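In: Predicted model and sequence below, questions to follow.
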Amino acid sequence: MSQQDTIYSKALPSVGDFRFDEHVVEVFPDMINRSVPGYATIIQTLPQLAERYSQNNTNVYDLGCSLGAATLALRKGCEKSQGNQIIAVDNSQPMIDRARLHLQGFKSDIPVTFNCENVQDTSIENASIVVLNFTLQFVPKEDRNALIQKIYSGLNPGGVLLVAEKVAHTDKHIHDTLVELHHDFKRANGYSELEISQKRAAIENVMKIDSLDTHFARFQDAGFAHSGVWLQCFNFVAMMAVKGE
């Protein structure tokens, strides 16, 4: 059972960069559900999307798998397909270790392979589904175009890329309003002003967000035939990009 997130509840002499370490692993489910509006809906919808887009005898990738919530959802959605395997990737060994434990509690004939590496180093091949669930925002900006291009090249025709991200709005008034709504969401979930402030300071150097226009231009440049938003809550957006048949 997840512990409550109290990592930033006390004033710190200095706030270091956010890291997905053992402390975050212990509180991650509580942290993400109290911090990311729409997260539960994204996870709950992944099985439906996986059932729609999974192809027999193909690979399904969860890039930036954290504790395996999306991996489990994808495995559920692929149950009607044949010959699938899921490849779950994260560059945090503590996350990988805990994800393996989580998956042991759910029986399935669909094999899951965990790889501890940067997603930029992951080979994508014979893929029908690739998920980047709040992962791209932590990839260096200069590596993002190449990563999306690699995913496109490794997807089979008709395959889908599912990307969930925090995004920036090009209109400053709208952007600032959405940021405040997000902070209100955190306050309503019990986070104090100190926690909100210190978490923001910790993450601003490691999470660099893009605008929706940047995401869609990247999908188009890579060659995707279709792309769009399938869920948005404040400044958190779930997108899909489909490779042409």
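Out: Yep, it's here.

In: hey, let's count contacts and neighbours off CA atoms from now on
Out: Fine.

In: Give me the contacts around the longest helix seen in the chain.
Out: The residue-count maximum for a helix in the chain (DSSP state H) belongs to helix 172-188. For helix 172-188, the external contacting residues (CA atoms under 8 Å, 6 or more residues apart in numbering) are 34, 35, 37, 168, 169, 193, 196, 234, 235.

In: Now it: buried residues?
Out: Neighbour counts over helix 172-188 (16 or more other CA atoms under 10 Å) mark 175, 178, 179, 182, 183, 185, 186, 187 as buried.

In: just the strands in the chain please.
Out: 59-63, 85-90, 112-116, 127-133, 155-166, 226-233, 236-242 (DSSP state E).

In: For the second one, name the packing helices and strands.
Out: By that I understand strand 85-90. strand 59-63, helix 69-77, strand 112-116 (3 or more CA pairs under 8 Å, 6 or more residues apart in numbering; DSSP states H and E).

In: The structure to be compared is supplied as follows:
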Amino acid sequence: MSEKVNKEADEVFKEEIKQASDFKFSAKVAGVFDDMVNRSVPFYGEIQRMVAELAADHAQEGTNVYDLGCSTGTTMIGMDTMIPPDIRFVGIDDSTEMLQKCDMKLKEAGFVRPYELIAADIQQGADVQNASVVVLCLTLQFIRPIYRERLLKTIVNGLAPNGVLILVEKIITEDSVFNRDFIKYYYNYKRRNHYSEMEISQKREALENVLIPYKLSENIHLLREVGFSSCETFFKWYNFTGIIAIKK
């Protein structure tokens, strides 16, 4: 079922900000988040479709599917169309404004499956139990590096045998010689989606100390270190990637 919620235009960084501050998922951001992410993440719709079909192939009867950093619920809505209705969904986010928008979207999308939305800061830990699928879609990059291993260990421990983690991340290049070019191509993408130079610059400054990307190889190494037996890249566009990891 299509979403009925009107998508407000992202103008968070349109006006000049006198004093830059770290990016926060505030009520203002929650209101325009769907427009923001669609205009800021290349192939976002296709990534969501890929996440949903991967989740559908690995969701197990009698288990839970978790979306950590669920924001406004787009990923859960996508998975709902492909995963049997008796499997329970759990969405966790530290922004109550995001969760309110998420709950509204789930209801308008006609959700009939059991689901729970939890306000919690996963940087401090996550209660993952009896999971066959856990999704971190553009979420791990916002977790401070010193907490990432602990969070991923919690996920591994909460996954059933053959359960999977589906990870979508912004990354940096393996060889720094390409990093400047990839960033340039990304900003060109944002320009094509009608972001101004001021918006691009001000958002970059706001994210500088908040979004800390790893290399693809560093993410895969970390996943293997915490106990995932197999990892594979399912999406790659310059400095964005998708990874699926399985616990045997």
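Out: In hand now; what should we look at? The structure displayed is predicted, hence computed values, not measured ones.

In: Mind telling me the TM-score for this superposition?
Out: With the length set by TM-score structural alignment, normalised by the length of structure 1, the two chains reach a TM-score of 0.95; 242 aligned residues with a CA RMSD of 1.2 Å.

In: from the strands of structure 1, which stretch is densest packed?
Out: strand 59-63 (a mean of 27; mean count of other CA atoms under 10 Å).

In: what's that strand packed up against?
Out: Here strand 59-63 of structure 1 touches helix 69-77, strand 85-90, strand 127-133, going by 3+ CA pairs under 8 Å, 6+ apart.

In: Would you check the span in structure 2 matched by that strand?
Out: Per the alignment by TM-score structural alignment, strand 59-63 of structure 1 matches residues 64-68 in structure 2.

In: Identify the residues contacting the matching stretch?
Out: 59, 75-76, 87-93, 122, 128-137, 139.

In: at 7 Å what do you get?
Out: Among residues not part of stretch 64-68 of structure 2, those counted as contacts by CA atoms under 7 Å, 6 or more residues apart in numbering are 87-93, 130-136.

In: how far apart are that stretch and its match in structure 1?
Out: Comparing stretch 64-68 of structure 2 with its match in structure 1 after superposition yields a mean distance of 0.4 Å (mean CA distance after the TM-score superposition for structure 1).

In: how close does the corresponding residue of structure 2 for residue 138 of structure 1 sit to residue 243 of structure 2?
Out: Per TM-score structural alignment, the equivalent position to residue 138 of structure 1 in structure 2 is residue 142. According to CA to CA, to the nearest Å, residue 142 of structure 2 and residue 243 of structure 2 sit 17 Å apart.

In: Please apply the same query to residue 169 of structure 2.
Out: 8 Å.

In: What range does the longest helix of structure 1 cover in structure 2?
Out: So helix 172-188 of structure 1 sits over residues 176-192 in structure 2, by TM-score structural alignment.

In: Is there a neighbour count for residue 22 of structure 1? I'd like the number.
Out: Neighbour count for residue 22 of structure 1, taken as other CA atoms under 10 Å: 14.

In: tell me, what residue is most central in structure 2?
Out: residue 137 (2.0 Å; CA atoms, centre = their mean).

In: Could you give the residue range in structure 2 aligned to stretch 92-105 of structure 1?
Out: Taking TM-score structural alignment, stretch 92-105 of structure 1 hits residues 95-108 over in structure 2.

In: hmm, which two among the buried residues of helix 172-188 of structure 1 are most spread apart?
Out: 175 and 187 (18.5 Å; CA to CA).

In: is it possible to export the strands of structure 1 to CSV including distance to residue 103 of structure 1?
Out: Compiled in CSV, those are given as follows (distance: least, CA to CA, whole Å):
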stretch, distance to residue 103 of structure 1
strand 59-63, 14
strand 85-90, 11
strand 112-116, 9
strand 127-133, 18
strand 155-166, 21
strand 226-233, 26
strand 236-242, 24
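
In: Residue 22 of structure 1 is nearest to which of the ones you listed?
Out: That would be strand 85-90 among the strands of structure 1, by CA to CA, at 13.8 Å.

In: hmm, who's touching that closest one?
Out: Strand 85-90 of structure 1 is contacted by residues 58-66, 71, 96, 110-119 when judged by CA under 7 Å, 6+ apart.
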